Structures are given as structure tokens and as C-alpha cells.
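> Quick one: sequence plus predicted model below, questions after.
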Amino acid sequence: MFKQLSNRIFWHRLLYSVVALIVLGGLVTLMGFIKGKSSEQACTEVRIVVLGAESFIEQQDIMAMLVEKYGELEGRTLEDIPTHEMEKDLRQIPFVFSAMVTIDMDGVLAVRIVQREAVVRVINNKGLDFYIDKEGHKMPVSLKYVPRVPVVNGHITEPYNGALDSMETQLVKDIFKTAQFINADSVWSSQVVQLYVNEYQDIELVPRVGNQQIILGNADSLERKFEKLMLFYNKIVPKTGIDAYTSVNLKFAGQIVCERDERFKPEELISMPDSTLDNTPNNSINTQ
């Protein structure tokens, strides 16, 4: 009985092996046929899709770049189209975050581009300007498209060579972090129209409403600083008016330092302990 069972197992295994070889041979033959057919098939169409919220680069720009380097693509045999090399070239464009080039069975060359997304525009102390994208890379400005992002200028020494590059100074890293915070909040993205870096390397906010010099300092504790600024607008401005203060300093922990316009009163310190934000029901501010 054991011998009969062993024979059955042997013949079953042999049968499975033969079937597997037949299937594998069929696949190899089919793939060879497809490859041979593909090598003879010509490109019937070039489809370019450019994705992203920005318009730094358009379909016609991609097509022009490909044609300039590789010549006319439609009508060329698929075997002669170097898709991997095309992808590498497209990724070298500073506005391009990712690029994918594929060819389907119908001879369609598909190009898929994802653009970089700008967060802030920086103008350094030498007048050179660049964007910082969502990944924290410096990228060039475009002559054909201007995204709606905060602009920062002033005492900024960050260099720029015109290509895709990483951030170097802590100041620009703080600018990037601050711009990200502002862009993520509909209230602040509407109220803050520009950033400025003063001679002390402090980041200042330029408001849409009011003429105050709003001193943020660095990008530490951004949420706390903007909470204090909101308290200023909600608690102080209704009592004094929007133009009563020439500057609002948010740098110091636990307090807002507001300097009044000379036409009103001398400088006064508005003390706001951290516990005020957390424990006071109405977020009151104590004026000293």
C-alpha cells in the first residue's frame, strides 16, 4: 500500500512539473512575441500629464524639451525610445518633483509629471530670489508663473546659485517653518501679507490690517506666539484701536510687549503668563 501511495505521489509531481513547463514555455513564447512586436511597433501618440497645484511648467514645455533632445517621437519605433533616460532628464528640471515615462501596448508614450509646490519666496540681501518648496528645497523663480505664497526679504544672507538646492542657514529654515505654519491657517494666511527679517535676524510679520511691526523672532513655539497675537487682536485692539501700537513683540515667553504710538501713551508691558492661555476661561490679559 505504501508503494502504491509513493507511485501516485511520483506521477502527480511529474504531471505538475510537465504542466508547469508547458505554461512557462507558453509564457516565454508569448513574451518573445510581444517583445518582437513591440520592437517593431511605432509610437502612435505622446500623452503628457502635469500634476500639482502650481503652473511652473506646462505640457508644451515638457514636449519641447523632449523633442529638442530626442527628436520627434511619434512614428519612431518603441525600441528606440529611451524611457529611463527621459525620466532622468525630466527629474533634472528644478520645478519637477517626480517624473514617470511609460509605453503601453497601443504604442502610446505616457509622461507623468508632478510639480514641486512652493511654500515661500525669499529675496536675499543681494537681491537674489528663490522659492522654498514643501520638501524644504530651494528652487528658482519662474518668469511665467507667480504662486500666491508669502514673500520674505530683509537681512537674509542665504546664498543661491540658481539650481535646486538645500537650505543652509538656520534663519531660512525658520522662515520656511513660519511660512508653513501661516499657509496652513486660513486666518493667518489672509492676515499676513509678507515677512521681513530685521537687522537682529528677527522674523517680522507684515499684517494686511494695521501698521504694527509684529516681531516674531525665530520659529520656536510658533503656535504659542500666534495664540498671543490672536489675543492681542481679540483683547487689546477692541479697547485701543488698531493703530494704537507701533510694534507688537511676541519673542518673549509669557508676555506680549506692545509699544504704543507716541500720540497715545508711552510703552507699556502687557504681561501674559503661559497659564493664562491654558487656565483662564476667557483668555484674559493682565495689563501692568
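Yes, it's here. Residues are numbered from 1 along each chain as shown.

> make it CA atoms for all contacts and neighbour counts henceforth
OK.

> Now do the buried residues in the host helix or strand of Ser189.
In this structure, Ser189 sits in helix 186-191 according to DSSP states H and E. Going by neighbour count (16 or more other CA atoms under 10 Å), the buried part of helix 186-191 is Trp188, Ser189.

> elements contacting the one helix or strand Arg112 maps to?
Using DSSP H and E, Arg112 falls within strand 108-115. Other helices and strands packing on strand 108-115, by 3 or more CA pairs under 8 Å, 6 or more residues apart in numbering; DSSP states H and E, are strand 45-51, strand 96-103.

> what sits up against the next helix or strand after the first one?
I take that to be strand 45-51. For strand 45-51, the succeeding helix or strand toward the C-terminus, using DSSP H and E, is helix 59-70. By CA atoms under 8 Å, 6 or more residues apart in numbering, the residues outside helix 59-70 that reach it are Ile48, Val49, Val50, Leu73, Met86, Leu90.

> Okay, one more to line up with it:
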Amino acid sequence: MAIKVNIKKIVSFTLWCTLGAGVVVLLVAAIGYRNNKTCKGYRIEIAGASGTQFIDKKQILDLLAGTGAGKIQNTPIAHFDLRRMESVLEKNVWIKDAELFFDNNEILRVNVTEREPIARVFTREGNSFYMDSSGVQLPLSDKLTTKLPVFTNYPTAKIRTHGADSLLIVQMKQLSAFIRSDSFWTAQIAQMDVTMDKRFELIPTIGNHIIGFGDGSDYQAKFHRLFVFYKEVLSKTGFDKYSRIDVAYAGQVIGTHKAGTRVDSLQGMRNIQQMIRSAQLLRSDTIHQRDMRPLETPVQTEQTLTNYDLIPANGDSVRTTSPTTTNHPPVRPRAIMPKTNNKPHNNH
């Protein structure tokens, strides 16, 4: 009985080994058959989230030619080093991923995924570049047709995704993604300035005030409080009544009055309507240059608005305090430059 069992095991093992060897032989034969064939052509596919192509098919062909592939069509398939060709393509700053393979018709398929810019960054030294969703630094391109959030006063000449600036980069990516997802804020936030302590000050398109945002934490709630303040307060008081609006503290909006401002509720409502229209008619990635007016000193009034308990309907009832002496740091100019085909907007 034991002998019969052993014979069955031996026969089964032999059959499996024979089958495995046959599969290997067939694969080797198929590969050899494929390698003896020549490439009949190529097909290049470029994918990008924004639909904008920052690298074209000719540039990809030039990169492939630099790998020694030479003329692609009618070249023996065995002469192609696909992994090396993928590596060469992925060294291009605009290419996030590359995949090359031959299909059943001996056509070389080149599938490329582009990097997508999500923000434009200006450094303290005056350099400018794009940043993608992975925090990779990208060069400027005239092919970009979409409006991007703008960050100014970035502390270093290059993006550093590790080390001291890693949290700052994460917060910049989060703020940029949020603003891009909301047409209202895309139209209203002209730029976000990085302060010396790596917090954010937002500069609006409409209104001559600065928005103290704090760090990038709890950003959705901060934007919500700011929107409520715009709708319930600035629509009644006018957009030039406050020199600074702070939303950095949880559950609070702190507005600092300007001296000598006039309440114009009709103009305030028009400003709200204009922002909504701007959100519907987004401009291209034009960055406008205009100087930021310094804050008026001394600060005369301050109102803390908690849990959206804002101000009475007359829109002008605030608590007056004695002027305090405040040493304001020098105000940085807006690092925003217009395209030649767009006229700069007068926001004052």
C-alpha cells in the first residue's frame, strides 16, 4: 500500500515538473520569437490632471533618442532597454511616471503621467517657480492656462520637503488644494504671504485689508469664519473699514478698524456680488503687481467676534479702545506681475 502511494507521488511530481518545464520553454520561445521581431511603430499617451501638456510628444521622442534607441520603427525589439528608457523619461522634471511596453502588434506603447502644478511660489530672494502636489519644485511655463494660488516670501531658494520646512510645505499644499476647490476663494485670495515665523497672511483681491490666518492648521474652519465675517459684517460696513482681520484663533474673528473709514453698506454688498461674479469668471494665471498699503497706526478699535455672534444690524457698533502704540514691521510689496494681455485691476 505504501509503495502505491509513493508511486503516485512520484508520478504526480514528475508531471508537475514536466508541465513547469514546458511552460518555461514556451515562455523562452515566445520571448525569443518576440525579440526576433522588429518594432512596427510607437504610440505616445500623455496624461495630466489639468489637461495641460507641459511636455509634448516630440520632446519625449528626443528623450528616447538620447537613450540610444535611435530610430524606433523597424528596430529589433531585442535592442530596446525599456527599463532604462523609463528611467531616462522620469528624470525629466515634468514627468511623474513613465511606463513602456510592446503590445501584441509590436507597437511600442509609451504612457507618460505629467506632474501638475498646484501653486506658484515667490521666494524672499525674488525667485519664482511652481510646486506640484508632491511638493516637487517645477520651473515656470508659458503653457499653464489655469489660475493658481500664489505664495510669497517663501524662506528658501528651493523647496525642502524634509527638515525644517516639511510642515510648511504640507500646509501650503493643503491651503492650495482647498482654494483651488472653491471658486469663491480662488477669485478672492490674491496671494498668501509666509511670515518670518512660518504663518500665513492672506491678501484679498477685493478689500484693502490683511487677513491674519495663523498656521495652516484647521484651515477649513478658518475660511468658514472668514466667509461668515464677509457676509455678515463687511457687507454692512464696507470692505475698507478694517485694516486687519484675524481668524487664527479657534472660534474667533478679530477685526482691527481703520481710522476715518466711512460705512457704505450698498458698496459692501456690491463687493460681495463682485466676488461671486469673479468666482464664476476666473481669470487665467495672471499675477498682478501692486503695492500693499501699510497699516494705519495707531490701532484705534478692536472687536472680537466669537461663535459668529458678530455685530448689530447697523453694521457700525464696535467697542472703542484707547489707541495703543504698535510697532508694525515694514510691509512687503505684492509680488504679483501682470500678463501683457491683461490690464491690472484697481482694487482700492
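Good, I have the coordinates. This one's a predicted model, so the numbers in the text were calculated from it and none came from an experiment.

> And the TM-score between them?
Once superposed, chain against chain, the TM-score is 0.81 (TM-score structural alignment, normalised by the length of the first structure); 272 aligned residues with a CA RMSD of 2.7 Å.

> Superpose on the second structure and give me the mean offset of the helix holding Ser189 of the first structure.
Superposed on the second structure, helix 186-191 of the first structure shows a mean distance of 2.8 Å to its aligned residues (mean CA distance after the TM-score superposition for the first structure).

> who does the next helix or strand after that helix touch, helix- and strand-wise?
With elements assigned by DSSP H and E, the helix or strand that comes after helix 186-191 of the first structure is strand 192-197. Judged by 3+ CA pairs under 8 Å, 6+ apart, strand 192-197 of the first structure is in contact with strand 151-154, strand 203-207.

> Give me the contact list for strand 192-197 of the first structure.
Here strand 192-197 of the first structure has contacts from 150-156, 182, 203-208, using CA under 8 Å, 6+ apart.

> Same check on stretch 234-244 of the first structure?
Gly210, Asn211, Gln212, Arg260, Asp261, Phe264, Ser284, Ile285.

> now do stretch 154-174 of the first structure
By CA under 8 Å, 6+ apart, the residues outside stretch 154-174 of the first structure that reach it are 94, 123-126, 128-130, 136-140, 196-199, 201, 218-219.

> circling back: quick one, which of the helices and strands packed on strand 108-115 of the first structure is packed in tightest?
The highest average neighbour count among those, using mean count of other CA atoms under 10 Å, belongs to strand 96-103 at a mean of 17.

> To what extent does it diverge from the second structure after superposition?
Counting by mean CA distance after the TM-score superposition for the first structure, strand 96-103 of the first structure comes out at 1.5 Å.

> and Ile159 of the second structure, that one's in a strand?
No - counting by DSSP: H, G, I helix; E, B strand; the rest coil, Ile159 of the second structure is not part of a strand but coil.

> Count the neighbours of it for me.
As a burial measure, Ile159 of the second structure scores 20 neighbours (other CA atoms under 10 Å).

> go on, Phe223 of the second structure?
A count of neighbours around Phe223 of the second structure, defined by other CA under 10 Å, yields 16.

> again with the one 3 residues further on
Neighbour count of Leu226 of the second structure, defined by other CA under 10 Å: 20.

> Could you do Thr306 of the second structure as well?
14.

> Name the nearest residue to it, ignoring sequence neighbours.
With sequence-adjacent residues excluded and distances taken as CA to CA, 6 or more residues apart in numbering, Thr306 of the second structure is closest to Gln252, at 4.6 Å.

> burial of the aligned residue in the first structure for the one you found, as a residue count?
By TM-score structural alignment, Gln252 of the second structure lines up with Gln255 in the first structure. Using other CA under 10 Å, Gln255 of the first structure has 20 neighbouring residues.

> can you pull the contacts of the counterpart of Val149 of the first structure in the second structure?
Aligned by TM-score structural alignment, Val149 of the first structure pairs with Leu148 of the second structure. Shown in contact with Leu148 of the second structure (CA under 8 Å, 6+ apart): Ile118, Ala119, Arg120, Arg180, Asp285.

> Cheers, nothing more for now.
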